[in-house]
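K.L.:
below are the sequence and a predicted model for it; my questions follow.
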Amino acid sequence: MADDTCDPTVLYRVRDGAYAADLLIAAVAEFDLFTWLAAHGPVPAAELCAALGMAERPADVLLTYCAALGLVDRDLDAGDRVALAPLGRHLVAGTPHDLRAYYGSLAERPAVRELAGVLRTGTPAAWASARPGGEHDPDWSGRLADPSFAGRITAAMDARGAFLAPALARAIADVPITALLDVAGSSGIYAGAVLAGRPQARAAVFERAPVDMAARTLVRDRGLADHVEVITGDMFSDPFPTGFDAHLYSHVLHDWDAPRVQQLLDSSFAALPPGGLLLDHDTHVDAGKRGPLPVAEYSVLLMHSTPGKCWSVRELAEMAGRAGFVDVEHRPTAGDRGVLLARKPAR
């Protein structure tokens, strides 16, 4: 019999870090990053990108990952300057323990080639490296229009939430919420967990078709249909529903680029009442973009397959501030996740 008290975080890390090693192989075999840094560093990240022909978003993910591994030193307060760390010298040409050939022996792995392309162009590859053409839309978001794919993704997100959702609810148990809008809330598992300790509260999942159909089924199967409704809409093109004093994004913002994240935060600010709350539950990179390592590894997967990445606490606080939110704080939850809270000022 399974032990439900056993922490499954290591299993999240195995899945979420699936592409990380391939990114390091690409950095060594395709770009010879560490030999270049040994000759030219410390340098601003922007200069490194220009010299090696890397796009900004994937390069940022790569540098965070390398910093988390201890291969480079990264200093955002000094203009995001990047320097080679002692461990990184093992990947420099001509050093006594040069491992570049060892890494290069795996350069033909398909994901290595995909990630090299993402580093050069900034354009994500197909979700899970699915072969383009035919039934496989290379844009993961576009594939959600397929009810079969939407159902599989919704089931996957629901499985992930079984452990994570109660941890989120515990982390915000002291936060007053009477009506929660779960934006792009997939199966509604997080909304249901938040309501579990708030018998008088209500919630709604704001989700696009056809994911909304899967959400309604899962909400009904949990016996939550009287407390959690599903509102069909596109978060980028439709107005946000009003009448909610808290907006939750759970594993949503990491799928999108900075302009679209800003658009979502702006939309939440406009729809929330004075004093309303913004909640972002996700894997967050630390403010200095040096880790933690499991989050840096997950960011590689997101960079590979979506226009997003794991956003840092500093980046999210800045975007929330631009939208008008104040009193930003961050709380750990479980499984390398955390929740960032921000408040819309009262009148």
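P.N.:
Everything's here; your move.
K.L.:
switch to C-alpha atoms for all contacts and neighbour counts from now on
P.N.:
Will do.
K.L.:
what about Asp75, neighbour count?
P.N.:
Number of residues near Asp75 (other C-alpha atoms under 10 Å) recorded here: 17.
K.L.:
and the closest residue to it other than its chain neighbours, how far from Asp60?
P.N.:
Leaving aside its chain neighbours, Asp75 sits nearest to Arg81 (5.2 Å; criterion: C-alpha to C-alpha, 6 or more residues apart in numbering). Distance, Arg81 to Asp60, using C-alpha to C-alpha, to the nearest Å: 12 Å.
K.L.:
between these two, tell me which one has more neighbours.
P.N.:
More crowded of Arg81 and Asp60, by other C-alpha under 10 Å: Asp60, with 21 against 18.
K.L.:
show me the common contact partners of Arg81 and Asp60, please.
P.N.:
Counting by C-alpha atoms under 8 Å, 6 or more residues apart in numbering, the common neighbours of Arg81 and Asp60 are Ala45.
K.L.:
what are the ranges of the strands in the stretch 1-150 of the chain?
P.N.:
Listed in chain order, the strands of the stretch 1-150 of the chain (DSSP state E, counting those that start in this stretch) span 43-44, 72-75, 81-84.
K.L.:
and Thr232, how many neighbours does it have?
P.N.:
Each residue near Thr232 was counted by other C-alpha under 10 Å, and the total is 17.
K.L.:
quick one, what contacts the closest residue to Glu207 other than its chain neighbours?
P.N.:
Excluding the flanking residues, the one nearest Glu207 by C-alpha to C-alpha, 6+ apart is Ala184, at 4.7 Å. Shown in contact with Ala184 (C-alpha under 8 Å, 6+ apart): 205-208, 235, 249, 252.
K.L.:
same deal with Asp336?
P.N.:
Counting by C-alpha under 8 Å, 6+ apart, Asp336 has contacts 9, 283, 294-295.
K.L.:
same thing but 10 Å
P.N.:
For Asp336, the contact set (C-alpha atoms under 10 Å, 6 or more residues apart in numbering) comprises 9-10, 12-13, 164, 282-285, 292-295.
K.L.:
centroid-nearest residue for this structure?
P.N.:
The chain has His254 as the residue nearest its centroid, 3.0 Å off, counting by C-alpha atoms, centre = their mean.
K.L.:
second structure follows, compare the two:
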Amino acid sequence: MGPEMSPDISEVSPDLAVDVMFACRKTAALKAAIELDLFTLIGDGGTAASLAAAAKASERGVRVLCDYLVVNGFLIKEADTYRLTPSSRTFLVRHSPAYIGGAIEFVAAPEMLSLHLDDPAACVRNGGALGLANISADNPVWVKFARAVGPLVAPSAMALAAEVATWPRKPRKVLDIAAGHGLFGLEIAKTFPEAEIVAVDWGAVLELASQNARQFGVGGRYRTIPGSAFEVDWGSDYDLILLPNFLHHFDIETCAGLLEKCRNTLAPEGRVVGVEFVPNEDRVSPPFPASFAWEMLATTPRGEAYTERELAEMARRAGFADATTKPLPPTPASLVFFE
């Protein structure tokens, strides 16, 4: 028997556990900074006094907030002056083309946080959220989603349109299921001037999607059908059916039923493309897709972050031959082709 192996005590630390216990404080601080437009006000630099005056806030409050943001990597402090990091300048300054700060209104919405924090052990015991949670009909949280997360998904929407642009057959009739903000269908409409988009989602959400369509200059080619994708008659002969960030809300059987409905309403040679966070078969990598399973456990009754093998299984149940995935770096999302 060899020598007894003892743990390296230098690697034994409570730091990770303590950091996670306090993690919601980081969310709160970032939410405060975004609501005060602090990153935009800092610009090329500012002191607590100057920033407090600009934000119409307490100097003490701004100082404590800015110091906390320095500790957590969002700001740099030089003497009494706070400056932006390159990432904060790119993603958290309001007039930046890559601004994503608005997403906090959905990610940290009270109804979202309550699903995660009120009784997470109950979700584990139950194998999913108690009740319908985020998949309840006309849930107002999806209006917040449509307003807030467009900048987060815009790269994926543009990448999907670029992928479709490589196909030999260009889509003319497109269905966007659970359209939300509408960006996936709208990027297709921008890329293909002859394409007509039909969007399905809850009525209040579609009002925002229609506003976005007008802003994109494609309102005349954008039609909406309010209601549940599982229940509405959305027509047929679609060259392309989009399923962006939708299947993960439901179990495999439910997804297979929806995919069969999609297959039955395709035009000859039509295609169905989803956008999903697809973990590897080990279910612990890559980090964001693997972590997304917890998001679904807390916010849906039976949702899941599906592996490519599971997506292929639901495809076959729906009558497709297979499902294949294509990562969309630098985003954590993947395209899913049901063929």
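P.N.:
Nice, I can see it. Keep in mind that this is a model prediction, so the values were computed, not measured.
K.L.:
picking that back up, what's the closest of the contacts of Ala184 of the first structure to Glu56 of the first structure?
P.N.:
Set against Glu56 of the first structure, the nearest of the contacts of Ala184 of the first structure by C-alpha to C-alpha is Val252 (20.9 Å).
K.L.:
how about that closest one, what's its match in the second structure?
P.N.:
Residue pairing (TM-score structural alignment): Val252 of the first structure is matched to Phe246 of the second structure.
K.L.:
count of neighbours near that match?
P.N.:
Look at Phe246 of the second structure: counted by other C-alpha under 10 Å, it has 16 neighbours.
K.L.:
my guess is it meets Ala179, correct?
P.N.:
Yes: the pair Phe246 of the second structure and Ala179 passes the contact test of C-alpha atoms under 10 Å, sitting 9.2 Å apart.
K.L.:
quick check: longest helix of the first structure.
P.N.:
Counting residues, the longest helix found in the first structure (DSSP state H) is helix 147-171.
K.L.:
list the buried ones in that helix?
P.N.:
149-151, 153-155, 157-158, 161, 163-169, 171 (16 or more other C-alpha atoms under 10 Å).
K.L.:
average gap between whichever helix or strand comes after that helix and the second structure?
P.N.:
From helix 147-171 of the first structure onward toward the C-terminus, using DSSP states H and E, the following helix or strand is strand 179-183. Superposing on the second structure and averaging over aligned pairs (mean C-alpha distance after the TM-score superposition for the first structure), strand 179-183 of the first structure comes out at 1.0 Å.
K.L.:
returning to what we had before: separation between the residue nearest to Glu207 of the first structure and Gly122 of the first structure?
P.N.:
Counting by C-alpha to C-alpha - Ala184 of the first structure and Gly122 of the first structure are separated by 24 Å.
K.L.:
straight-line length of stretch 67-84 of the first structure, end to end?
P.N.:
Its start and end residues considered, stretch 67-84 of the first structure measures 9 Å (C-alpha to C-alpha).
K.L.:
can you check which part of the second structure it sits on?
P.N.:
Using TM-score structural alignment, stretch 67-84 of the first structure corresponds to no residues of the second structure.
K.L.:
buried residues, stretch 218-236 of the first structure. List them.
P.N.:
For stretch 218-236 of the first structure, by 16+ other C-alpha under 10 Å, it's 218-219, 224-225, 227-233, 235.
K.L.:
on that earlier part again, report the separation between the residue nearest to Asp75 of the first structure and Ala59 of the first structure.
P.N.:
With distances taken as C-alpha to C-alpha, Arg81 of the first structure is found 13 Å from Ala59 of the first structure.
K.L.:
overlap in contacts of those two?
P.N.:
Residues touching both Arg81 of the first structure and Ala59 (C-alpha under 10 Å, 6+ apart) are 45-46, 48.
K.L.:
between those residues, which is closest to Ala38 of the first structure?
P.N.:
The closest of these to Ala38 of the first structure turns out to be Leu48 (C-alpha to C-alpha; 11.9 Å).
K.L.:
ok, the closest one touching Ala38?
P.N.:
No: Leu48 of the first structure is beyond contact range of Ala38, at 11.9 Å (criterion: C-alpha under 10 Å).
K.L.:
who has more neighbours, these two?
P.N.:
Just comparing Leu48 of the first structure and Ala38: by other C-alpha under 10 Å the higher neighbour count belongs to Leu48, 21 against 17.
K.L.:
OK, contacts around the aligned partner of Cys262 of the second structure in the first structure?
P.N.:
Counting by TM-score structural alignment, Cys262 of the second structure corresponds to Ser268 in the first structure. Listed by C-alpha under 10 Å, 6+ apart, the contact partners of Ser268 of the first structure are 181, 183, 235, 239-242, 246-248, 262, 276-278, 320, 323, 325, 344.
K.L.:
so of the residues you listed, which ones are in helices?
P.N.:
Among those, the ones falling in helices (DSSP H) are 262, 320, 323.
K.L.:
leaving out chain neighbours, which residue sits closest to His337 of the second structure?
P.N.:
You called it His, but residue 337 of the second structure is Phe. Phe337 of the second structure sits nearest to Val273 (C-alpha to C-alpha, 6+ apart), 4.8 Å away.
K.L.:
aligned counterpart of that neighbour in the first structure, please.
P.N.:
Taking TM-score structural alignment, Val273 of the second structure has Leu279 as its aligned residue in the first structure.
K.L.:
hang on, isn't that match packed against Asp327?
P.N.:
No: the criterion here is C-alpha under 10 Å, and Leu279 of the first structure misses it with Asp327 at 12.0 Å.
K.L.:
quick one: which of the two has more around it?
P.N.:
Neighbour totals were compared for Leu279 of the first structure and Asp327, and Leu279 leads with 21 against 12 (other C-alpha under 10 Å).
K.L.:
which residues do Leu279 and Asp327 of the first structure both contact?
P.N.:
Shared contacts of Leu279 of the first structure and Asp327, counting by C-alpha under 10 Å, 6+ apart, come down to 341-343.
K.L.:
among those, which ones are in strands?
P.N.:
With strands taken from DSSP state E, the overlap with those comprises 341-343.
K.L.:
map Leu168 of the first structure onto the second structure.
P.N.:
When the second structure is aligned by TM-score structural alignment, the residue opposite Leu168 of the first structure is Leu160.
K.L.:
so the helix or strand harbouring Cys24 of the second structure aligns onto which residues of the first structure?
P.N.:
Following DSSP H and E, one finds Cys24 of the second structure within helix 23-35. Under TM-score structural alignment, there is no match for helix 23-35 of the second structure anywhere in the first structure.
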